[in-house]
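Trainee: I need the structure of the sequence given here:
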Amino acid sequence: MPTVTERDDSAGEPGQPQLSYLLRELLTAHRVLADPKEFGWRENKRQSETAGRKSGKRVNEKHFAAKMGKSPAWYARRMSGRPPFATAELQQVADLLRMTWRARVALYRRSLQAEPHPSCLTDANAIDASEWARGHLSRPTCLVDTNFALLEYNEPFANLLRVGKRRLSRANLMELVLLEEVTRERWPDWEAWHEMLLAELIEAVALHWEESPELQQLHATIRADPISGPAYQKAPGYTFPDLNRKLLIRLVRPGVQEVTLVHTVDC
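Mentor: Below is the predicted model of the structure:
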């Protein structure tokens, strides 16, 4: 898949989202949230006297590149994918920006179209596999393919969506959660699911655009939706905060993912 720095953002056009654009948005969103003091910025006397007020100081690309021991030009080239970051550099970036595990996955996918090695998992973003396994079978869970078409699902999943089995047999997870009116109205915390799933979707679209007409169509449909469309435009900059790990996605085998929906609010 070619990596370029531009995409078609004209209104109503289903232009292909580019991985380099998604990478730049991910890095920018995390950099804006970073603490400037961790990147060498110190308050002067005047700023100290205004303690309690935001200084407006943010970590810029120059500061971040310097923290990595690189030049701003080097960093700009890596953000555009020409050439891509090396794996050791990606791990350094993720550590400096204190990324969650899912954000690290996004970083590797958008830069190298690959998954991070489990050794990149730090104590700060470790997943308690035993705790996850204990509650797994009682949580709404489904298997989906690359296009998010439902392959299998458990009873809690069917109960959560309250959609007939005939509808589920030919359903797409993204359409069910992002576009169905009953889902929007029924889930009290739907907005949080909305953001997470849109971020998952736009990344999958960028990764599999060429071989998936289904994802191309889903991308166009979501963009045109009056509710999901505006939020979808912001999805490239989603930072994947933990949010009590409400959305668990595990690769079962090539082309098949297991998705578990973990509600923190009873529906």
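Trainee: going forward, measure contacts and count neighbours with C-alpha atoms only.
Mentor: Will do.
Trainee: what are the ranges of the helices in the chain?
Mentor: In the chain, the helices defined using DSSP state H lie at 19-33, 45-48, 61-67, 72-79, 87-96, 101-112, 129-136, 155-161, 165-168, 173-178, 181-186, 190-208, 213-224, 228-234.
Trainee: buried set for the last one?
Mentor: Buried residues in helix 228-234, counted by 16 or more other C-alpha atoms under 10 Å: 228-229, 231-232.
Trainee: of these, which is the nearest to residue 93?
Mentor: Of all the buried residues of helix 228-234, residue 232 has the smallest distance to residue 93: 25.3 Å, by C-alpha to C-alpha.
Trainee: thought that closest one was touching residue 196?
Mentor: No - applying C-alpha atoms under 8 Å as the test, residue 232 and residue 196 come out as separate, 10.3 Å apart.
Trainee: to compare against the first, here's another:
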Amino acid sequence: MTGPDHATSTTAAEDEILADVADGVLVITINRPDQRNAMTKSAAEQLAVALDRLDSDPELTVGVLAGRGGTFCAGMDLKRFQLGERPVVDGRGFGGLVQRPPAKPLIAAVEGWALGGGFEMVLAADLVVAGASAKFGLPEVKRGLVARAGGIFRAPRVLPQAVALELLLTGEPMTAASAERHGLVNRVVDDGAAVDAALELATAIAKNAPLAVRASKALAYHSRTWTDDEAFERQTAYTDPVFASDDAREGPAAFAERRAPRWSGR
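Mentor: Prediction:
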């Protein structure tokens, strides 16, 4: 599966966020290339709408978030910030994403720079694919600000503490190779190939039972602070509905009959 050549566009070209469907995957693209995809209030609101669509549409299984024009996102639009605009959606935070990520898997496809809030959107995603020249940074301290869109607490969760603190305290960026080495990035690919690689990863996820995928994501995040005893007790709220589903019967039947499963999401 590839990107735009086999996708159906669902938004106008002039919109700040584009949403395209490719084989059950929603490809969401920040469309402000002349401004390095810096986030605005309008773009954040449109992105929130796209994420709501991802979660509500049963035909969609995975989301891919990318930036148009060789840059993922340079953070918030500082010119708009100086005029009092904040690229935040109530209840969803920066970019309409960081405070409430979607329940379905979201893959960040990063080309070029992911800075400030742009990097914090990457940290809010579940998986990350990056072009070889991609760079990730939290330069807020250089501007008299702090990374309060999730960077301060999410970076130390996914990176070694010393590495995360270096990003936070120096404001200097990290390369894609370093991000992969420290476990932030799943795959580093040739420049320009991040979206296609993310779509390949999304396809692998989309082949699986949607209820099981969604429950696995939710439980993996919610259980981070639980003890093992708590996890075994609390996981039943997530796992019992999966085991009682039609898909739980379809999976073994398809395996026994040596055919591809036909998931219903029920």
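Trainee: got a TM-score for the two of them?
Mentor: The TM-score (TM-score structural alignment, normalised by the length of structure 2) is 0.28; 116 aligned residues with a C-alpha RMSD of 5.6 Å.
Trainee: returning to what we had before: could the helices of structure 1 be laid out in TSV, adding distance to residue 257 of structure 1?
Mentor: Formatted as TSV, the helices of structure 1 follow (distance: least, C-alpha to C-alpha, whole Å):
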stretch	distance to residue 257 of structure 1
helix 19-33	21
helix 45-48	50
helix 61-67	34
helix 72-79	28
helix 87-96	24
helix 101-112	14
helix 129-136	15
helix 155-161	15
helix 165-168	17
helix 173-178	12
helix 181-186	22
helix 190-208	12
helix 213-224	15
helix 228-234	22
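Trainee: ranking those by burial, who's on top?
Mentor: Highest mean neighbour count among the helices of structure 1 (mean count of other C-alpha atoms under 10 Å): helix 101-112, with a mean of 22.
Trainee: now do that one: which elements does it pack against?
Mentor: Where contact means 3 or more C-alpha pairs under 8 Å, 6 or more residues apart in numbering; DSSP states H and E, helix 101-112 of structure 1 is packed against helix 19-33, helix 87-96, helix 190-208.
Trainee: compare the ones you listed and report which one is nearest to residue 152 of structure 1.
Mentor: The minimum distance between residue 152 of structure 1 and those falls on helix 190-208, with 18.5 Å, by C-alpha to C-alpha.
Trainee: name the helices or strands packed onto that closest one?
Mentor: Helices and strands touching helix 190-208 of structure 1, by 3+ C-alpha pairs under 8 Å, 6+ apart, are helix 19-33, helix 101-112, helix 173-178, helix 213-224, helix 228-234.
Trainee: can you put these in TSV and add distance to residue 78 of structure 1?
Mentor: Formatted as TSV, those follow (distance: least, C-alpha to C-alpha, whole Å):
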stretch	distance to residue 78 of structure 1
helix 19-33	9
helix 101-112	8
helix 173-178	31
helix 213-224	27
helix 228-234	22
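Trainee: coming back round to it: of all the helices and strands packed on helix 101-112 of structure 1, which one is nearest residue 160 of structure 1?
Mentor: helix 190-208 (12.2 Å).
Trainee: angle of the closest one against helix 19-33?
Mentor: In terms of direction (axes from the mean of the first three to the mean of the last three C-alpha atoms, to 10 degrees), helix 190-208 of structure 1 departs from helix 19-33 by 140 degrees.
Trainee: residue 73 of structure 1: which of the helices and strands packed on helix 101-112 of structure 1 is closest?
Mentor: Once those are compared by C-alpha to C-alpha, helix 19-33 is nearest, at 14.3 Å.
Trainee: okay, now residue 212 of structure 2: neighbour count?
Mentor: Using other C-alpha atoms under 10 Å, residue 212 of structure 2 has 19 neighbouring residues.
Trainee: check contacts around it.
Mentor: Contacts for residue 212 of structure 2 (C-alpha atoms under 8 Å, 6 or more residues apart in numbering) come out as residue 242.
Trainee: gap between it and residue 229 of structure 2?
Mentor: 22 Å (C-alpha to C-alpha, to the nearest Å).
Trainee: still on that earlier bit, out of the helices of structure 1, which gets nearest to residue 252 of structure 1?
Mentor: Across the helices of structure 1 (criterion: C-alpha to C-alpha), the nearest stretch is helix 129-136, sitting at 14.5 Å.
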